[in-house]
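>>> how does the following fold in three dimensions:
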Amino acid sequence: MKPYLAAAIQMTSVPNLEQNLAQAEKLVETAVEQGAKLVGLPENFSFMGEVKDKLAQAEEISVASKKFLKQMAQRFQITILGGGFPIPIADKSKVYNTALLLDPQGKEINYYQKVHLFDVNVPDGNSYTESSSVVPGQHLPSVYVSKELGNIGVSICYDVRFPELYRYIADKGGNIIFVPAAFTAFTGKDHWQVLLQARAIENTSYIIAPAQTGINYGQRQTYGHAMIIDPWGVILADAGDKPGVAIAKISPERLEQVRAQMPSLKHRVFI
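Just a heads-up that it's a prediction; the model follows:
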C-alpha cells in the first residue's frame, strides 16, 4: 500500500433520480481530476424524497444506481462506494438501505445493508421512522482487503452512534472506514464531527465520511461537512455546507505511526 488520495463527496440529493446521478457524476469527475483513487458517495446519493416515492421507484433506483456506479468505476478507473440506496425486498413492501463498493473494473467487491435504523424523535420537532420503509441488514460489515488501498470497512449514517460496530470492523482488520451519511442538520451540528473523530481515534483508523447537505425535500435538511479524518482524529478535509468534495491523502506510514504510538487495539481487556 502506497499513499493515495481519497474523496468524500457531498451532495444535495432530491426526489429526482436523473438529476441526482448527473450531480454525482460531476462531483466524481471533480474528485478524479484532483487525483482521487478511492471515492465515496453519500447515503441516498441517487434519491432522497418521501417514503412513498422511494418505495414506488425503488426498483428503478436500485438498477440505475448499480449501473451508474459500475460506469463511474470503469470510466475513471477508481474504487467507488455508493453510500446507500434502496434495494427492494422480495415482496417490494420495503427495501434494504444498501452501500456498494466497486473496484476499477466495475466488479462489486463489498456491500453492506444498514443494520441500525433511524427511528428517532429529534428535539427540533421532526420525527424519523426509517423502519417504516427499510428492513435492517442481517449481517455486520465485512472488510475488503486491498494491497493498494488498505482494508476497507463500510457503515452507514446512524451506525456511527454504535461504537461496537466499528470495533468489529477494526477486529476484522479494517483501517479505512466509510461512514456515508444523510445526517440531520439539527443533530449534525452537535454530534457529527465528534462522533466521527471518536470512531477514528478509538480504532486508530481513517474515517471517510461522504455527506448530504442542504434542503433535500420538504422540511428535510441535512448537515453537510463531509470529512476525512486520520487515525489520530485530525480532520484532514471538510467539505463545508455546500455540494463539493473533501479530499485528502491516505498514508500507510501514518497508520503505522499512530498504531505504534497508541497501541490501544492491542491493550483491550474486554472482548
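>>> use CA for all of it now, contacts and neighbours both
Noted.
>>> show me where the stretch 151-271 of the chain has its helices.
For the stretch 151-271 of the chain, the helices defined by DSSP state H, counting those that start in this stretch occupy 163-171, 185-202, 252-261.
>>> which of these sits closest to V120?
helix 185-202 (10.8 Å; Cα to Cα).
>>> other residues contacting the closest one?
122, 124, 160-161, 163, 166, 183, 205-207, 209, 221-224, 229-235, 264 (Cα atoms under 8 Å, 6 or more residues apart in numbering).
>>> looking at the helices of the stretch 151-271 of the chain, which is nearest to A58?
Comparing those by Cα to Cα, helix 185-202 comes nearest, at 25.3 Å.
>>> what angle sits between the closest one and helix 163-171?
40 degrees (axes from the mean of the first three to the mean of the last three Cα atoms, to 10 degrees).
>>> name the residues of helix 185-202 that are buried.
185-186, 188, 192-193, 195-202 (16 or more other Cα atoms under 10 Å).
>>> sequence B follows; please return its structure for comparison with A:
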Amino acid sequence: MTGVTARDPVKVALFQMTSGIDPATNAAAITTSARDAADAGAQMLFTPEMCGMLDRNRARATLHVVGESENPVLAAARQAARSTGVWIDLGSLAILRDDGHWVNRGFVIDADGEIAARYDKIHMFDVDLATGESWRESAAYAPGEAVVTVETPVGLLGLAICYDVRFPALFEELGRRKCDAIRIPAAFTVPTGKAHWHLMQRARAVEASAWVISAAQGGHHEDGRETFGHSLVIDPWGDVELDLGEGSAIGFATVDPARTREVRAQLPSLANKRPIDGVVA
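Down below sits the predicted model:
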C-alpha cells in the first residue's frame, strides 16, 4: 500500500451517482469518474453507498451479489486506481461473505489498486416512514462489528456508511482516534434527507473536529426508488464546502489539514472530554 500523510491541502472528488441494477454499467461510470478525477488533479475519489448496484428486488439482486474476488465493480475500481493513480473510496458494495451472509461493505483502494481497508456497515436501516416507505436492511444484510480507520491522502480516515450517521457512539470513537476526516457515503431517502441529512452531517463534523466527506446517491433509480443526493464536504467547523444538489454529478473540494488544526486549537473539545460514570462523554 502506498504510504501517505496529510500535511498539505488535498483535492478530492465526489461522484454523486444514480446507480442502477446492472453492475457493469455502474462499474463503467466509476471508471470514467476516476479518469475525470485524475484529469482534475484530485488525489482521491469518493463514491456513494451501493455504488455497484442499487436494486431493492432482492431476487434479481441475488444474481449479482458475489464474493470480493468475483465482484466486477471492485475489480474495475482497483484497475481504475492503478491506471489513474487516484485513491478510490468505494462507498459500499453488496458482498457475499464466505459464510453465505450478505454485507454492505465499503472499500478504500490505494493508488496501486490494493485494498487498504474494508468496513462493513454496522447499523441496519430498518424503518417504516410516514410516507409509506418501508425498509428492512437486516432482512438481507448482516451487520458489521468493527470500527475502521485507515491512512489515506486526506490523513486518518474514519469509515461509516449512511444510517450509521444517526448513532453518535461510532463517531465518538472516531473522534477519540483523532480522525482527520470521516467518510459517510449514503443512499438517503428523500423524506429523511430533507429532514436530517445536512443537520447530521454537520453535527458529525463538529463533534469530531474533522472533515466529513459524504458521496451520495441522487435521483430516480432504475429499481423505482428516489434518493436525496446532496453529496457534501464539510469542514471541521461545520461549514459546507461542497454540496452537489440533486441528480448525477461529479464535484471537487480541497481538504486542508491546516483548517483542522485551526479548529482544534480554537475549540479543543476532543482534548476537553471527561469521563462520566466511567464512560467518555
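>>> thinking again about what came up before, reformat the buried residues of helix 185-202 of the first structure as a markdown table; add distance to Y128 of the first structure.
Formatted as a markdown table, these follow (distance: Cα to Cα, whole Å):
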| residue | distance to Y128 of the first structure |
| --- | --- |
| A185 | 13 |
| F186 | 13 |
| G188 | 15 |
| W192 | 17 |
| Q193 | 21 |
| L195 | 20 |
| L196 | 21 |
| Q197 | 25 |
| A198 | 25 |
| R199 | 24 |
| A200 | 27 |
| I201 | 29 |
| E202 | 29 |
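>>> separation between the counterpart of M227 of the first structure in the second structure and Q201 of the second structure?
Across the two structures, M227 of the first structure finds its equivalent in L232 of the second structure, going by TM-score structural alignment. L232 of the second structure sits 8 Å away from Q201 of the second structure, going by Cα to Cα, to the nearest Å.
>>> just R7 of the second structure next, same as before
For R7 of the second structure, the distance to Q201 of the second structure under the criterion Cα to Cα works out to 24 Å.
>>> so what's the residue mapped onto K11 of the second structure from the first structure up against?
Matched to the first structure by TM-score structural alignment, K11 of the second structure sits across from L5. With contacts defined as Cα under 8 Å, 6+ apart, the neighbours of L5 of the first structure are 35-38, 247-250.
>>> could I get the helices of the stretch 151-271 of the first structure as CSV with distance to F47 of the first structure?
As requested, the helices of the stretch 151-271 of the first structure are exported to CSV (distance: least, Cα to Cα, whole Å):
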stretch, distance to F47 of the first structure
helix 163-171, 26
helix 185-202, 18
helix 252-261, 35
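>>> among those helices, which is nearest V95 of the first structure?
Between V95 of the first structure and the helices of the stretch 151-271 of the first structure, the shortest gap by Cα to Cα is with helix 163-171, which sits at 21.5 Å.
>>> how about that closest one: buried residues?
Neighbour counts using 16+ other Cα under 10 Å place 165-170 of helix 163-171 of the first structure among the buried residues.
>>> that one vs the second structure, average distance?
Between helix 163-171 of the first structure and its aligned partner residues in the second structure, the average distance after superposition works out to 1.2 Å, using mean Cα distance after the TM-score superposition for the first structure.
>>> where does that helix end up in the second structure?
Using TM-score structural alignment, helix 163-171 of the first structure pairs with 168-176 in the second structure.
>>> so A94 of the second structure is in which element?
For A94 of the second structure, the host element (DSSP states H and E) is strand 87-96.
>>> neighbours of the match of M227 of the first structure, how many?
Around L232 of the second structure sit 28 other residues, with neighbours defined as other Cα atoms under 10 Å.
>>> coming back round to it: show only the entries of the contacts of helix 185-202 of the first structure found in strands.
Among the contacts of helix 185-202 of the first structure, the members falling in strands (DSSP state E) are 206-207, 209, 221-223, 229, 235.
>>> most neighbours, which of the residues you listed?
Going by other Cα under 10 Å, A209 tops those with 33 neighbours.
>>> wait, what's in contact with that residue?
For A209 of the first structure, the contacting residues are 8, 40, 42, 178-181, 196, 226-228, by Cα under 8 Å, 6+ apart.
>>> which pair of the residues you listed spans the longest distance?
G40 and L196 (15.5 Å).
>>> any idea how far A210 of the second structure is from T47 of the second structure?
With distances defined as Cα to Cα, the gap from A210 of the second structure to T47 of the second structure amounts to 19 Å.
>>> swap that for W135 of the second structure, please
Following Cα to Cα, the distance that separates W135 of the second structure from T47 of the second structure is 22 Å.
>>> which of the two has more neighbours?
Between W135 of the second structure and T47, counted using other Cα under 10 Å, the more crowded position is T47 (32 against 14).
>>> which position in the first structure pairs with that one?
In the first structure, the position corresponding to T47 of the second structure is occupied by L41, as judged by TM-score structural alignment.
>>> would you say E148 of the first structure is within a helix?
No. Note on E148 of the first structure: no helix contains this position according to DSSP: H, G, I helix; E, B strand; the rest coil, which reports coil.
>>> surely it is in contact with M1?
Yes. Under the contact definition of Cα atoms under 8 Å, E148 of the first structure touches M1, with a separation of 4.5 Å.
>>> now the common contact residues for these two.
Counting by Cα under 8 Å, 6+ apart, nothing touches both E148 of the first structure and M1.
>>> name the residue closest to the centre of the second structure, please.
The residue lying closest to the centre of the second structure (Cα atoms, centre = their mean) is P185, at 2.7 Å.
>>> which residues sit in contact with T18 of the second structure?
Residues near T18 of the second structure by Cα under 8 Å, 6+ apart: 217-221, 247-248.
>>> quick check: it vs N57 of the second structure, distance?
Distance, T18 of the second structure to N57 of the second structure, by Cα to Cα: 16 Å.
>>> hang on, the earlier thing: what touches both of L232 and Q201 of the second structure?
When contacts are counted by Cα under 8 Å, 6+ apart, L232 of the second structure and Q201 have V212 as shared neighbours.
>>> give the buried residues for the longest helix seen in the second structure.
As assigned by DSSP state H, the longest helix anywhere in the second structure is helix 23-39. Neighbour counts over helix 23-39 of the second structure (16+ other Cα under 10 Å) mark 23, 26-31, 33-38 as buried.
>>> what about the equivalent of H116 of the first structure over in the second structure, which SS state?
Using TM-score structural alignment, the partner of H116 of the first structure in the second structure is H123. Under the three-state scheme (three-state DSSP), H123 of the second structure adopts coil.
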